[in-house]
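In: sequence and predicted model, in that order:
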Amino acid sequence: MLVNADFHIHSCFSMASSKDMLIKNIAPKSKLKGLGILGTGDGLHPKWLDILEESTTYLGDGIYSTNNMDFVITTEIEGKNKIHHLIIIPNIDVARELSQKLPSKNKNVDGRPKTQLNGVEILELVRQYDCLIGPAHAFTPWTGMYKSFDSIYDCYEKKVDFVELGLSADTNMADIVGELKDFTFLSNSDAHSPWPHRLGREFNQMELKDISFSSIKYAIKHSNIKANYGLVPNLGKYHMTACTKCFKLVEPEIARKNKMKCECGGRIKKGVDYRISEISDFNEAKHPDFRPPYVHLMPLAELISTVYDKGVTTKTVQNIWQNLIDKFGNEINVLIDVDLNDIIKIDLKIGEAIKSFRNNTIDIVPGGGGKYGEIKFDSLIKEEKKPHVVTLDNF
């Protein structure tokens, strides 16, 4: 069976997460998104595990269900050098034991526990419990594995189960790094709120024998990912090298020359695009035979917001979003599968915007320095909103 899965979210116990990140809110929103399996996130936090047990029914083999939505236990761990690791855990009993074993001072406070264990030590610990592990948002400049290491094996020494690409990268970017040719790529949302424009903004379409931890493990280890879906990398907030204060895009050589300091006084952060070029082995992607397509999409509410120039949570945007969901079942159907003519009958502008995404005829103001990129559809492109990039000539 084909299932849409998002393995990386956070609960209400994670720093900077919405207090509404509770199962009673997450489950129905995930169904409206079109997801079939969702990672619980924060799977080492004792109180979150209590809520999971109280809010769901255990179906066996690692699957917890409520409101026709299935969950698997997952967590993100911040290890040595602030590197983040994504863990998929067999069940709650294992999660509780693993939580006790993990040396961490904040695991009962923050949903994302911090530890001074390095990648090798974290891998050895979680493998004792049959968990799956890989670097979370591997290329991001603050907490990605490649911000500290030039090779994934320098971090873990052994082959991990997957590499999570993050919002600022896709398959075409990652597959210019030769050592990643043997790894399964995952695309997950890292959602901190239950809005459908956060949940499942990136997800994986997987071939599963059934809904179970065992099947998820088999699919990841045997590369049974049929498609990765996610943002155009330019939209990611760390895609380009940019200032974290004024968000001005800066050519990497200028950033280095000025010791990563912007003329405004802010700090410049190396972009994912440039970091990948530093560790690349090829000029263009060399996909292994098992690599599935990477399909670019944008959360429907954000797309509507862009078209109508309204806030994503405004009544106007939410009413249009709800109308489309009521008509076509879920958001993923609208973005990917529904006939464009049927969407145009309901809303011409939205139909044309989705068509632009499907045809790859969109214009993007790239993101960087912590600011998301912006979509400019053909009819909305304004020259004055093109990004200003600092170069040798204008710094």
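Out: Here it is on my side, so go on.
In: alpha carbons only for contacts and neighbour counts from here, please
Out: Noted.
In: need the next SSE after the lengthiest helix in the chain, C-terminal direction.
Out: The longest helix of the chain (DSSP state H) is helix 315-328. The helix or strand immediately downstream of helix 315-328 is helix 331-332, counting by DSSP states H and E.
In: tell me the contacts of the closest residue to residue 375 other than its chain neighbours?
Out: Among residues not flanking residue 375 along the chain, residue 364 sits closest, at 4.7 Å (C-alpha to C-alpha, 6 or more residues apart in numbering). Applying C-alpha atoms under 8 Å, 6 or more residues apart in numbering, we find residue 364 in contact with 234-235, 373-376.
In: what's the distance between residue 339 and residue 358?
Out: Distance, residue 339 to residue 358, by C-alpha to C-alpha, to the nearest Å: 11 Å.
In: residues near the nearest residue to residue 202 once chain neighbours are set aside, how many?
Out: Of all residues not flanking residue 202 in the chain, residue 230 sits nearest, at 4.1 Å (C-alpha to C-alpha, 6+ apart). The tally of other residues near residue 230 (other C-alpha atoms under 10 Å) stands at 26.
In: A further structure is provided below for comparison with the first:
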Amino acid sequence: MSIVDKTNANDSLQPLFADLHVHIGRSGDGHPIKISGSRDLTFRSIAEEASDRKGISLIGIIDAHSPPVQEDILRCLDTGEMEEVAGGGIRYRDTVIVLGAEMEIREEGGGPFHLLGYLPNLAAMQEWTEWMRPRMKNVTLSSQRIRVTARELQEELLARGGLLVPAHVFTPHRGLLGCSADRLADRLDPEGIAAIELGLSSNTDMASRISETDRYPFLTNSDAHSTGMIGRECNEIAVAEPSFEELSRALRNEDGRRIVANYGLHPQLGKYHTNVADRIDRLADRGTAPESTARPLYREQVPLNFFPGIGPVLKEKLHDEVGTEMDILHRVPRHALEAAAGEKIAELIWRAREGKLAFIPGSGGKYGRLAQS
């Protein structure tokens, strides 16, 4: 894939899927990175899954600060299997990887919360690692506590050309508004927030009841701890090409770049839906967002892993005969689904597209599930 000439980019915007929160379980030589992540979740396997099976064109790996992961990246670049993109990021086949880090902060008067930081290239991420190293107990691991305030971290990240996003912002487990503060401005400079990540248990309608969020784009990301969960939430964005620079422009709604749609795990399938709904009720300063607060379409998504009857064998058959998971969930016609998976499974996928499935809500760290009809 060639780099798009930016002077003609407005004439060649393309919609693509982006999942900007994926963890690494182990480095290529076995170093633990995300303790709760799958051992098979490596830098290379994420790129391969996103490109070949999921149909995700822009993937954010948020453990790229780890030195063993950076060694994996360098090996992939040295072999020519991957290459750095002029606009920022690393390309593998049909996917570009945006390099990020997830960091934990705790400030007086609230619980610990996570922030996502994205940087334009490997050199900037390596510099970020060295800034974090003396302020963190173990810079090798994912999502570690850093001994600075959120505003200090924000200032340092932005000075390096980075993007700052509060992670899974409403969840009771490490969400800024879920367990640390009642307002984003209590912890961060509002001017330096690139977007808000909704998390797996809320959606646009729920978050829009809080007027403070009006100025920020919403992101729906998977927070994947295994390759199978990549893309369970994702964003459709219109850009000239997949890159850090184009992502940044899309978050600013610049020159036609934009978020086209948010594809979110149905909120009732999230682990903390009932907790999050209660928390938003307490924080909300209005019943619904005003019509002037225009938002991209929010589409509730049910990943293949949640459908009863779709096991590894059938999933592989669907990939072979139909396409990537994003194609299966959102694009291919019903007759193609029926030919590969049978009428019953095709009906479930079709009803999910139309928002006609019923769910048993998740709560207390347990995922929700489809209700048996």
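Out: All right, it came through fine. From a predicted model like this one, the values you see are computed outputs, not experimental measurements.
In: tell me the secondary structure for the alignment partner in structure 2 of the residue nearest to residue 202 of structure 1?
Out: Mapped onto structure 2 by TM-score structural alignment, residue 230 of structure 1 lines up with residue 264. Secondary structure, DSSP: H, G, I helix; E, B strand; the rest coil: residue 264 of structure 2 is strand.
In: enumerate every residue touching residue 264 of structure 2.
Out: Contacts of residue 264 of structure 2 (C-alpha under 8 Å, 6+ apart): 200, 203, 220-221, 232-234, 298-301.
In: quick check, nearest of these to residue 125 of structure 2?
Out: residue 221 (20.8 Å; C-alpha to C-alpha).
In: so which helix or strand takes in the closest one?
Out: When secondary structure is defined by DSSP H and E, residue 221 of structure 2 falls outside every helix and strand.
In: need the counterpart of it in structure 1.
Out: By TM-score structural alignment, residue 221 of structure 2 lines up with residue 188.
In: strands along structure 2, start to end?
Out: Along structure 2, counting by DSSP state E, strands occupy 14-22, 58-61, 83-84, 90-92, 95-105, 113-119, 163-166, 196-197, 218-219, 234-239, 258-265, 297-301, 359-360, 369-370.
In: could you tell me where the second one falls in structure 1?
Out: Translated: strand 58-61 of structure 2. Taking TM-score structural alignment, strand 58-61 of structure 2 hits residues 37-40 over in structure 1.
In: could you check how far residue 168 of structure 2 is from residue 201 of structure 2?
Out: 9 Å.
In: one more: residue 370 of structure 2?
Out: Separation of residue 370 of structure 2 from residue 201 of structure 2 (C-alpha to C-alpha): 15 Å.
In: out of the two, which sits in the busier spot?
Out: Set residue 370 of structure 2 next to residue 201 and count neighbours by other C-alpha under 10 Å: residue 201 wins out with 28 against 17.
In: ok so, going back, just give me the match in structure 2 for the residue nearest to residue 375 of structure 1.
Out: Counting by TM-score structural alignment, residue 364 of structure 1 corresponds to residue 359 in structure 2.
In: kindly report the same for residue 277 of structure 1.
Out: Under the alignment by TM-score structural alignment, residue 277 of structure 1 pairs with residue 281 in structure 2.
In: residue contacts, that match?
Out: Applying C-alpha under 8 Å, 6+ apart to residue 281 of structure 2 gives no contacts.
In: now do residue 376 of structure 1
Out: Residue 376 of structure 1 makes contact with 306, 362-365, 382, according to C-alpha under 8 Å, 6+ apart.
In: make a PyMOL selection of the buried ones in those.
Out: Selecting only the buried entries of the contacts of residue 376 of structure 1 in PyMOL, with 16 or more other C-alpha atoms under 10 Å as the criterion:
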select buried, resi 306+362+363+364+365
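In: distance check, the residue lying closest to residue 346 of structure 1 once chain neighbours are set aside against residue 44 of structure 1.
Out: Among residues not flanking residue 346 of structure 1 along the chain, residue 324 sits closest, at 7.9 Å (C-alpha to C-alpha, 6+ apart). Look at residue 324 of structure 1 and residue 44 of structure 1: by C-alpha to C-alpha, they are 37 Å apart.
In: more neighbours: which of those two?
Out: Set residue 324 of structure 1 next to residue 44 and count neighbours by other C-alpha under 10 Å: residue 44 wins out with 29 against 20.
In: quickly name whichever of the contacts of residue 264 of structure 2 is closest to residue 40 of structure 2.
Out: residue 232 (17.7 Å).
In: now do the same for the closest one: its match in structure 1.
Out: Counting by TM-score structural alignment, the partner of residue 232 of structure 2 is residue 201.
In: buried ones in stretch 9-29 of structure 1, by neighbour count?
Out: Going by 16+ other C-alpha under 10 Å, stretch 9-29 of structure 1 has these buried residues: 9-14, 17-18, 21-23, 26-29.
In: what do you get for stretch 100-113 of structure 2?
Out: Per 16+ other C-alpha under 10 Å, stretch 100-113 of structure 2 contains these buried residues: 100-106, 111-113.
In: measure the nearest residue to residue 269 of structure 2 once chain neighbours are set aside to residue 174 of structure 2 for me?
Out: The spatial neighbour of residue 269 of structure 2 that comes closest, neighbours along the chain excluded (C-alpha to C-alpha, 6+ apart), is residue 368 at 3.8 Å. According to C-alpha to C-alpha, residue 368 of structure 2 and residue 174 of structure 2 sit 20 Å apart.
In: cool, and residue 61 of structure 2?
Out: From residue 61 of structure 2 to residue 174 of structure 2 the distance is 19 Å (C-alpha to C-alpha).
In: okay, those two: which has more neighbours?
Out: Per other C-alpha under 10 Å, whichever of residue 61 of structure 2 and residue 174 has more neighbours is residue 61, with 26 against 22.
In: let me see the residues that make contact with stretch 114-131 of structure 1.
Out: Under the contact criterion C-alpha under 8 Å, 6+ apart, stretch 114-131 of structure 1 has outside partners 77-81, 85, 87-90, 94, 98, 102-107, 132-133, 155-158, 160.
In: at 7 Å what do you get?
Out: Identification of contacts with stretch 114-131 of structure 1 by C-alpha atoms under 7 Å, 6 or more residues apart in numbering yields 77-80, 87-90, 94, 103-104, 106, 133, 155-157.
In: what of stretch 219-226 of structure 1?
Out: Residues from elsewhere that reach stretch 219-226 of structure 1, judged by C-alpha under 7 Å, 6+ apart: 161, 184, 204-208, 290, 292.
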